[in-house]
Every structure is written in C-alpha cells, then in structure tokens.
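> sequence-free structure coming up:
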C-alpha cells in the first residue's frame, strides 16, 4: 500500500550522465499523439477545476499561461517561475533517488518527468508523468508561500534521510503536496497535485461521501499510512498555506521521536483526537476490498 515515494523520488533507474539526474526535455521530440494526450487531459481538468481547485492554483495556471494544445516547454515555464518565486522546472527521466529529489527542491528546482502517459492510461498512472508533474504541481509554485514551503520540505527531507525517519516525512508530502485540501469561505478546495491532475479523484476527494476529511495535524499525518494504488481513504485539510510554511520553523527532531513511539494508523482510521470535518462512510474502499 505505502512506499516512500515523494513525487519524482524513490526511483531505482540508472543515473543519467548528469550528476543531478537532469536531462534535456527534448521538447521537439514529442509526437503529435503525445501532444494530443496532453490536450485531452488539460481540457477536461481545466473544465473540472474551477470552483474545486483553490484560488491560488487557478491563478498559477493563469500566470503560467500553459498552452492547452501541447506539452509545455520547461524553459518557458522556468522563465515565468524564476521571475515570480525563483523556481525552475528541470526534466528527469522518471523516478529519481530521494537525495536527488530533496536536493532539487532545496535549491528551488522542481524535477518533472518528461514522458507522458499513453492514451489508454488517462485515468491512472502510478509513476508521475509530465501531466501530473507540470499541470498538477507547477501552478502552486507560482504562489510565494507554497514555493517557500517546497524549498523547506527539500531541506527537511535531506535531514530526515540522514536520521532514518524518511517514511514519516514522506507522509507529510503525500498528504499536503500530493493530496492536500484547503478550507475556504466557499468550502473545501484542492491544492494537492495528485488530486488536481486526476479527473476521477477531483470528484472523489471533494464530493464523495466515502473518504474522511480531517483537520491537518502534523503528528497525526506522520503516523498515517497512505494509498498509492487507489483513491485516498482520508484527506487532511489545512486552513491556510501559512500553516504549511510554519512547519519550517519547527524542530522536527522531538516530533520524530514521539511519532516513532506511537502506533501507525491505517489510511481510513478515525483517531479519538481527530479534528473531524467529515466522517466518511468508507463504502468505496470496503467495496474494493470485497471484490479483491
């Protein structure tokens, strides 16, 4: 169920020529079919996300001015990002080692897979492709507070790896950057890339009665296992992006020690101390388990 994947991290492929695993995007080499897959994915998500994605994500999309007809050129995206928040997008061949992933984030480089899924993989792909990485992640990097959080996470990841507690920090990334929700005056909104880039999970995360929706609590999140093979059973909700950035001011050392002494929680568990916003019915995953 769970692995220590951090977006593009945890790969076992042989390293490319460059020491930091970056490669040329080779934008000119994309085929018409590959651009068509991007267009299909882009158009359906662009229609679905207004009123569901947070304002910061939608604004990031506008600021980046992505072309819906073709896969973006990372050089053009980086020009916009560097002016706004000092970030850039670098191409990698797929999943990369943890230390490489964290080093990129710590230096405000976002490693993005440069391949795109096949037409028969529109709704599910375990390994992040260019649509997940660019459409799902990059708009939030335009937002200064979120951009600072991502840099801090990279630095924290390097430390967690040295302490042997990476699994706990991986869950923070998973339940924020990948599958995070944020409260707004109009209800819950999406900011996590794994939701924002998925047609089916966009609906499930916000509107399905099955999953739990719980107020974000750092130690609770660090104890909670997650799913890499299906929709999440629990989504954690922040009140503002400043709440994430405040994590950069915390000494995680004592927290790691406390969490290590506590039992891990299954993805769908309700804990007595939870700030429960919605108690899920669990029907979706219960049905899946019966079929399995």
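Good, I have the coordinates. No experiment lies behind these values; they were computed from the predicted model shown. Residues are numbered from 1 along each chain as shown.

> please count neighbours and contacts with C-alpha atoms only from this point.
OK.

> where does the spatially most central residue of the chain sit relative to residue 75, distance-wise?
The structure's the chain has its C-alpha centroid closest to residue 178; by CA atoms, centre = their mean the separation is 2.2 Å. Between residue 178 and residue 75 the distance, using CA to CA, to the nearest Å, works out to 24 Å.

> can you give me the strands in the chain?
Along the chain, the stretches classed as strands by DSSP state E are 88-92, 109-113, 181-184, 187-190, 212-215, 234-238, 276-278.

> quick one: buried residues of the longest helix along the chain?
Secondary structure assigned by DSSP state H gives helix 144-163 as the longest helix of the chain. Neighbour counts over helix 144-163 (16 or more other CA atoms under 10 Å) mark 145-160 as buried.

> residue 29: neighbour count?
Other residues near residue 29 come to 8 when the count uses other CA atoms under 10 Å.

> test my guess that residue 25 contacts residue 114.
Yes - contact criterion CA atoms under 8 Å: residue 25 and residue 114 qualify, at 5.9 Å.

> neighbour count winner among the two?
Between residue 25 and residue 114, residue 114 has the larger neighbour count (other CA under 10 Å), namely 25 against 19.

> try this one next to it:
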C-alpha cells in the first residue's frame, strides 16, 4: 500500500481478500475482558423495560451474559442454529461493497478490538462491544435476520444506482437507532442505542427528540448526526412490517424521486409526519447536558 492508496482500497496486511481476520480470542487481556464485563453489566441492568422483546430474547438465547468478550466461533455456532447468520472479525471499517456482500450472505462483520477503560461512554469507531452486544442479539430474531440480509442485497443495488447515501439513512434509523412500538410502550432495538448507557435513557425518556412514525421515503430523505444524540427517532410497528416494506418496495423509482427532493435537516418535522412525541429540542439548542 502506497501513501497515495486510500485506506479502504485493499485489505490491510494479514486480512483475507474479503477483509476478514482471525478474532484471535486468546490474545484478549484480562483488562480487556474486564472492560466488556463492565459495559455488559451496566447495560444488562438498564435495558429490561427499555429494549425490545426481540433484543432481550436474543441476548438470553445467545448466552452473551457469559463473562468476557464472546468467542466468535462459539457465538456463530449458536447463531447459525437459529437464523443461519455468523459473526466474522474485521480490522475496522470495510469498503461498502465488502460490507454488503457479507450481509447479503448472512455474515455480520464485527471489529475485534475493545475500547479502553477511559472510553466507556463514547467511542467514534465501532468496537466489539457495539458490534456484538449492540447488533448480534437482533440477529437471533428470524424476521430481523431476514431484514438484514435483504438490506445487504439492497445495498449492492444501491451502489449500482448511486443511491448509497439514501439507503444508509434507512440503516441508521432502523438498525442503529430504531424504536419499535410494543403493547407496553416504545422500546429500543437499534444497536447504537442499546449499546449506549446514555442514549438508552435519552431515546425513551428525554423530552428533547422527536419520535415519529416510520415512513420509508421520509427516513431516506433525513439527515442524521454521527457524533451526538439523535433528535429524530423513527418508530416501527413491527419487524414484519419493516421486512415486508423492504422486500416489496421497488427502490429504483423511489431513489429517483428522493434524489429530486431536498434532504430533510436533523430535527425537522414535516407536515405529513405522524408525530408520536413532539420534542422540545432543548438538547439540540444546547440547553441539556449530555
């Protein structure tokens, strides 16, 4: 790799052509396992009554409560038996086409490093805790597992159509920061929320953000923030609805329509929105502390 070569132009040294690497579980230190246990214990106490039934069920059936960073081989064996997915280690961010190919073939890519003890509350690049604790329990749900596979295939097509920006917003507002309406009330299922101690509370309890009924076109027009709490959360009624909408929609004309329209700024409410909670936006204006 030369200095002029982009970091994602080719796999780094030691990685396979598909960018996977050995997890090398035996090389985790006791301190690294302790970081996982600290993060796990904190979230496990917080999430009952906040996380979706599907997420909590996955957390239990995959036996993620076992102390220490999970071994991807053991985890994949359980997951394969449930939904046919497996977890593969990668050195960090991977190119979009590689990401979508893995997903379309039911392989979930996960970083094999874990944050430092002084980074418990925020880390810019996803680590093994975000990827495994945040994402993998939902892969034990058959419907959501089908949704992610369909998303992977859709991503491959979006690359061909030059529409990745719009499809990425669907991932962001569902897989990463999605809410679901359950009979008991709103629950979180997005990995960016369930793996965050602060946002697990903010997404459901804080009066600042808008909580809006999910609409595919609306979501794919909406900007998002990557370094702070969200100010719009979109609420699905069921994973079956989400899967059906994804599979039955012809995205090509939808992309054409969306590309001809302006992006919707973060925190904005549109006239056609079904608003479940009209946020105060105090946090967005800097009146609430993170």
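Received it, and whenever you're ready, just let me know what you need. Just so you know, these numbers come straight off a predicted model, no measurement behind them.

> ok, which of the strands of structure 1 comes nearest residue 51 of structure 1?
strand 187-190 (7.7 Å; CA to CA).

> in structure 2, what residues pair with that closest one?
Mapping strand 187-190 of structure 1 onto structure 2 (TM-score structural alignment) gives residues 185-188.

> and the helices in the stretch 1-150 of structure 2?
Ranges of helices within the stretch 1-150 of structure 2 are 30-46, 53-61, 72-83, 96-104, 128, 136-139, 142-161, based on DSSP state H, counting those that start in this stretch.

> distance to residue 224 of structure 2 added to those, as JSON lines?
Compiled in JSON lines, the helices of the stretch 1-150 of structure 2 are given as follows (distance: least, CA to CA, whole Å):
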{"stretch": "helix 30-46", "distance to residue 224 of structure 2": "24"}
{"stretch": "helix 53-61", "distance to residue 224 of structure 2": "23"}
{"stretch": "helix 72-83", "distance to residue 224 of structure 2": "30"}
{"stretch": "helix 96-104", "distance to residue 224 of structure 2": "19"}
{"stretch": "helix 128", "distance to residue 224 of structure 2": "23"}
{"stretch": "helix 136-139", "distance to residue 224 of structure 2": "22"}
{"stretch": "helix 142-161", "distance to residue 224 of structure 2": "19"}
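
> closest to residue 196 of structure 2 out of those?
Closest among those, using CA to CA: helix 30-46, at 7.7 Å.

> which residue range of structure 1 does the closest one align onto?
With TM-score structural alignment as the criterion, helix 30-46 of structure 2 aligns to 32-48.

> that stretch vs structure 2, average offset?
On superposition with structure 2, the mean distance recorded for stretch 32-48 of structure 1 (mean CA distance after the TM-score superposition for structure 1) is 0.4 Å.

> just give me the match in structure 2 for residue 203 of structure 1.
By TM-score structural alignment, residue 203 of structure 1 lines up with residue 201.

> correction: the previous question concerned residue 238 of structure 1.
Looks like residue 238 of structure 1 aligns to residue 236 there (TM-score structural alignment).

> could you say which of the helices of the stretch 1-150 of structure 2 is packed most deeply?
helix 136-139 (a mean of 26; mean count of other CA atoms under 10 Å).

> by how much does it deviate from structure 1 on average?
So helix 136-139 of structure 2 averages 0.3 Å relative to structure 1 (mean CA distance after the TM-score superposition for structure 1).

> okay but residue 134 of structure 2 is in contact with residue 200, surely?
No - the criterion here is CA under 8 Å, and residue 134 of structure 2 misses it with residue 200 at 11.3 Å.

> between these two, which contacts overlap?
Here residue 134 of structure 2 and residue 200 share the contacting residues 193-194, scored by CA atoms under 8 Å, 6 or more residues apart in numbering.

> any idea how far residue 253 of structure 1 is from residue 177 of structure 1?
From residue 253 of structure 1 over to residue 177 of structure 1 (counting by CA to CA), the distance is 21 Å.

> of those two, which one has the most company?
Between residue 253 of structure 1 and residue 177, residue 177 has the larger neighbour count (other CA under 10 Å), namely 25 against 12.

> that one maps to what in structure 2?
By TM-score structural alignment, residue 177 of structure 1 lines up with residue 175.

> contact partners for that match?
135, 189-191.

> out of the helices of the stretch 1-150 of structure 2, which gets nearest to residue 167 of structure 2?
helix 142-161 (7.0 Å).

> how about that closest one, aligned to which bit of structure 1?
Going by TM-score structural alignment, helix 142-161 of structure 2 sits over residues 144-163 in structure 1.

> what are the contacting residues of that stretch?
Against stretch 144-163 of structure 1 from outside (CA under 8 Å, 6+ apart): 84-85, 87, 99, 101-108, 140-141, 166, 169, 173, 241-242, 244-245, 248.

> so who does residue 169 of structure 1 touch?
Contacts of residue 169 of structure 1 (CA under 8 Å, 6+ apart): 157, 160, 222.

> against residue 173 of structure 1, how distant is the first one?
Spelled out, that is residue 157 of structure 1. Taking CA to CA, one finds residue 157 of structure 1 at 10 Å from residue 173 of structure 1.
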